[in-house]
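Asks: Predicted model and sequence follow; I will ask about them next.
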Amino acid sequence: MIAINGRFLTQGLTGVQRYAREMTRALDALVATGAAPPMRLIAPPGAEGLEAFPNLAPSLTGTRGGQLWEQLDLPRAAGGDFLLNLGNTAPVAQGRNQAVVIHDAGVFDTPESYSWKFRNWYRGLQRMLVFRGARILSVSEFSAGRIAAHLGLDAARIGVTLEGGEHILREAADAAILERHGLTPRGHALVIGTGAAHKNLAALHHAIGALGERGLTLAVAGAQDAAVFRQAGAPPAPNLRPLGRVSDAELRALYESALCLVFPSRYEGFGLPPVEAMWCGCPVIASRAGAVPEVCGEAALWFDPALPESLGEAVALLADDAGQRGALAEAGRARVQQFSWEQAAQRLLGFLPR
């Protein structure tokens, strides 16, 4: 039997946890139809949402939490079962009887985005997992190549699962967020991100300027500090709307009403927001960096992260050309048909013992 590491059910929802939740949901559905072998979900005390996985016999086990639970309690609970770890980390003691999905090589490639304790722990743990023979998986060919380079592996032996994005359509759009923040349909561009260095949000002052010249707004979901988006010493832009954290229903409304999604990140292991946006018919402007070109193909309007002014030019082009916006939206809808969680789960199963 395959056991799934359910530590993600005690963690906040970021891209990694989104992947783990949606992949587990998709595996649960495949088990229900007999398209996947029997599996069970093992979670630490305090885990929430186990009822979403009725076909995985979910259970709570152990007395610890966090890394101690994962390293000490989880391997005992897994016993002789093959262990599937979906969130970058795994118990060293499980040795080669497990697979771990490492989402990117950011702790090596963009160390400035992490504390020294975090990056040293991740680097050491991942090297130890490789040494112990764990099966390594990832979410894009780009990430597989970077992980292989840093961990001394053959990239061809790292299984690539990809991701999905149709979860954003699960809930009806909550348009109340638009009125609450003074946003109008096609009157704003959307950004999703945090202040982490590799997200490159400081480059957005060029987009803010291009939008402001046209009476348009930049709405920023997921970030609290407006200072991240402007040049040092500059006053706050009047057309900037920091939204903070938003629900999936609110995010869907933002995607569906936005002029476009602006995705300036200079390093991504996959790039989930552009895929979500494309599922909602929202045109995408993105930095040609990391795994994003692999994911978006020709369905995005690209800018050069080394030339931040090119972001302003791209925003101006899309704001002024409704035909271009429509063409990108259609290209995006076609592109994301290959990025569903069911397809990703089926790919994942191909890398696991049957």
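Replies: Thanks, I have it.
Asks: can we go C-alpha only for contacts and neighbour counts from here?
Replies: OK.
Asks: Surely Thr89 touches Arg123?
Replies: No: using C-alpha atoms under 8 Å, Thr89 is not in contact with Arg123, being 10.4 Å away.
Asks: the more surrounded of the two?
Replies: Higher neighbour count among Thr89 and Arg123: Thr89, with 20 against 17, using other C-alpha atoms under 10 Å.
Asks: Surely Gly87 is in contact with Tyr122?
Replies: No: using C-alpha under 8 Å as the test, Gly87 is too far from Tyr122 to be in contact (11.6 Å).
Asks: Which one's more surrounded, the two?
Replies: Legend: neighbour count by other C-alpha under 10 Å for Gly87 and Tyr122, higher for Gly87 (21 against 18).
Asks: and the gap between Ala105 and Ala203?
Replies: Here the criterion is C-alpha to C-alpha, to the nearest Å. By it, Ala105 lies 23 Å from Ala203.
Asks: And the strands in the stretch 251-354 of the chain?
Replies: 261-263, 284-287, 301-303 (DSSP state E, counting those that start in this stretch).
Asks: helices or strands up against the first one?
Replies: Contact analysis of strand 261-263 by 3 or more C-alpha pairs under 8 Å, 6 or more residues apart in numbering; DSSP states H and E lists strand 188-192, helix 272-279, strand 284-287 as its packing neighbours.
Asks: out of those, which comes closest to Trp69?
Replies: helix 272-279 (28.4 Å; C-alpha to C-alpha).
Asks: Other residues contacting that closest one?
Replies: 15, 163-169, 192, 255-256, 261, 263, 283-284, 295-296, 329, 332-333, 335-336, 339 (C-alpha atoms under 8 Å, 6 or more residues apart in numbering).
Asks: Filter the residues you listed down to the buried ones.
Replies: Taking 16 or more other C-alpha atoms under 10 Å as the criterion, what is buried in these is 163-166, 168, 192, 255-256, 261, 263, 283-284, 295-296, 329, 332-333, 335-336, 339.
Asks: Below is structure B, check it against A:
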Amino acid sequence: MIVIDGIIFSLQQQGGVSVYIREFYNRCIDTGIDTRLLLFEQKLISRLSVCPHTTNTIKLRYLRFAERYRRCITPTDTKLFHSSYYRLPQSNKTPSVITVYDFTYEYFSSGIRRWVHSSQKFKAIREATAVICISENTKKDLLRLMPAVSQEKIRVIHLGASDSFFPLEKAFSIKKTFVLFVGSRFGYKNFAAVVCACGLLPDIELVCVGGGGFTESELLLLEKSIPGRYRHEGIVNDNRLNYLYNIAACLVYPSSYEGFGIPVLEAMRAGCPVVALNLSSIPEVAGNAAILLEAAEPELLAKAIEQVTDQNFRQEIRQKGFLQSSRFSWDHTFDQTIKVYEDVLGYTLPRNIV
């Protein structure tokens, strides 16, 4: 039996890691892989059990104090353990797989917060039987920070984007009056530069999704730069997000560092042009299908936003986006991850023929 540690669902309500684990778990169930997902809060079961046949594949565990930092108690018949967020199984004899997403804490945090996170992550990487990196860039960072880790146990497996994202009929002809900003707005995400860029474009509004409500300092900047031309959609479902991608002028995603960048793929699948930075994993994901800037400067961002309003250019970059995003899928992520499991276990996992 494969055991997936669902601790990530207790740590975030929405995010790329949660999407990844949910997509993978659903495919395990759909293909008949003998899998159990460990959850630590009753309310999460109804959220994740979207189909009746998944209920008996979820195991509810008591949420211990500091659960996220402790070794995971697994069922006695566990053959392999895969943590969603840098944990190890209680038994050292149980083979384990760790997925490494990025090194954001190591590059952008400091003090006790960074020390606690990095200590847990590095220990999990060292002791894991196999390590999955979600991009070549993440693998490069891992080997830079942990050169003693054997490359032989590292596999790069890209993430995907949901089929929920697709072009809507007639959306192309709708006038694009806003740019979309998705996710957290921490310093390295360069949110302030986006606000200032919109300030240079009097006909463009800014719509944000996720990342929590605006802080006091963000509201001060927004009111100073683009008063009355911004709004926060909060946490939205895939249908709403797909609609926003379809009617936005572009996704502005000028993050200085990403482990992968799922919103880039989502936007491309929906036919939404992407403006991002030519840094970290983004070129690996976006290819030649996005406007990739060398710096998150308001003037450069504003010029790129203006560029995607040209209908000929917009049509060209949309077609490139459809092609590029088709190279990534959750099915491929699933297949490659199962191969890692089988290499660790030394045998082929039985599954249904679908």
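Replies: Thanks, I have the structure now. Model, not experiment: these values are computed from the prediction.
Asks: same for the longest helix belonging to the first structure, what does it pack against?
Replies: The helix that spans the most residues within the first structure, counting by DSSP state H, is helix 15-32. Judged by 3+ C-alpha pairs under 8 Å, 6+ apart, helix 15-32 of the first structure is in contact with helix 341-349.
Asks: Where does the helix it packs on end up in the second structure?
Replies: Mapped onto the second structure using TM-score structural alignment, helix 341-349 of the first structure spans residues 330-338.
Asks: can you put the helices and strands packed on strand 261-263 of the first structure in JSON lines and add distance to Phe303 of the first structure?
Replies: Formatted as JSON lines, those follow (distance: least, C-alpha to C-alpha, whole Å):
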{"stretch": "strand 188-192", "distance to Phe303 of the first structure": "15"}
{"stretch": "helix 272-279", "distance to Phe303 of the first structure": "14"}
{"stretch": "strand 284-287", "distance to Phe303 of the first structure": "5"}
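Asks: Out of those, flag the one nearest Arg7 of the first structure.
Replies: When these are compared by C-alpha to C-alpha, helix 272-279 sits nearest Arg7 of the first structure, at 21.0 Å.
Asks: What residues sit buried inside that closest one?
Replies: Buried positions in helix 272-279 of the first structure, judged by neighbour count with 16+ other C-alpha under 10 Å: Leu272, Pro273, Pro274, Val275, Glu276, Ala277, Met278, Trp279.
Asks: between these, which is closest to Ala237 of the first structure?
Replies: Pro273 (24.0 Å).
Asks: Can you find the partner of that closest one in the second structure?
Replies: Match for Pro273 of the first structure (TM-score structural alignment): Pro263.
Asks: Please apply the same query to Ser287 of the first structure.
Replies: For Ser287 of the first structure, the aligned residue in the second structure is Leu277 (criterion: TM-score structural alignment).
Asks: which ones are touching its match?
Replies: Tyr253, Pro254, Ser255, Ser256, Ile291, Leu292, Leu293, Glu294, Ala295, Ala296.
Asks: among these, which two are most distant?
Replies: Farthest pair in the contacts of Leu277 of the second structure, by C-alpha to C-alpha: Ser256 and Ile291, 14.5 Å.
Asks: give me the number of residues near Gln94 of the first structure?
Replies: 24.
Asks: nearest residue to it other than its sequence neighbours?
Replies: In this structure, Gln94 of the first structure finds its nearest non-sequential neighbour in Pro75, 5.8 Å apart by C-alpha to C-alpha, 6 or more residues apart in numbering.
Asks: Isn't the one you found up against Ala93?
Replies: Yes: using C-alpha under 8 Å, Pro75 of the first structure is in contact with Ala93, at 6.6 Å.
Asks: The two: which is more packed in?
Replies: A count of neighbours by other C-alpha under 10 Å puts Pro75 above the other of Pro75 of the first structure and Ala93, at 20 against 15.
Asks: Show the residue spans covered by the strands in the stretch 51-200 of the second structure.
Replies: 58-60, 80-83, 96-100, 130-133, 154-156, 178-182.
Asks: Which of the ones you listed sits closest to Leu44 of the second structure?
Replies: Of all those, strand 58-60 sits nearest to Leu44 of the second structure, with 9.3 Å by C-alpha to C-alpha.
Asks: Output the contacting helices and strands for that closest one.
Replies: The helices and strands touching strand 58-60 of the second structure, judged by 3+ C-alpha pairs under 8 Å, 6+ apart, are strand 35-39.
Asks: ok, and for stretch 24-38 of the first structure, which residues are buried?
Replies: Neighbour-count burial for stretch 24-38 of the first structure flags Thr24, Arg25, Ala26, Leu27, Asp28, Ala29, Leu30, Val31, Ala36, Pro37, Pro38 (criterion: 16+ other C-alpha under 10 Å).
Asks: do the same with stretch 286-305 of the first structure
Replies: Using 16+ other C-alpha under 10 Å as the test for burial, stretch 286-305 of the first structure gives 286-293, 295-296, 299-305.
Asks: same question, stretch 42-49 of the first structure
Replies: Residues of stretch 42-49 of the first structure classed as buried: Ile42, Ala43, Pro44, Pro45, Ala47 (neighbour count, 16+ other C-alpha under 10 Å).
Asks: neighbours around the spatially closest residue to Glu330 of the first structure that is not a sequence neighbour, how many?
Replies: Of all residues not flanking Glu330 of the first structure in the chain, Gly281 sits nearest, at 7.0 Å (C-alpha to C-alpha, 6+ apart). Using other C-alpha under 10 Å, Gly281 of the first structure has 23 neighbouring residues.
Asks: Lovely, talk soon.
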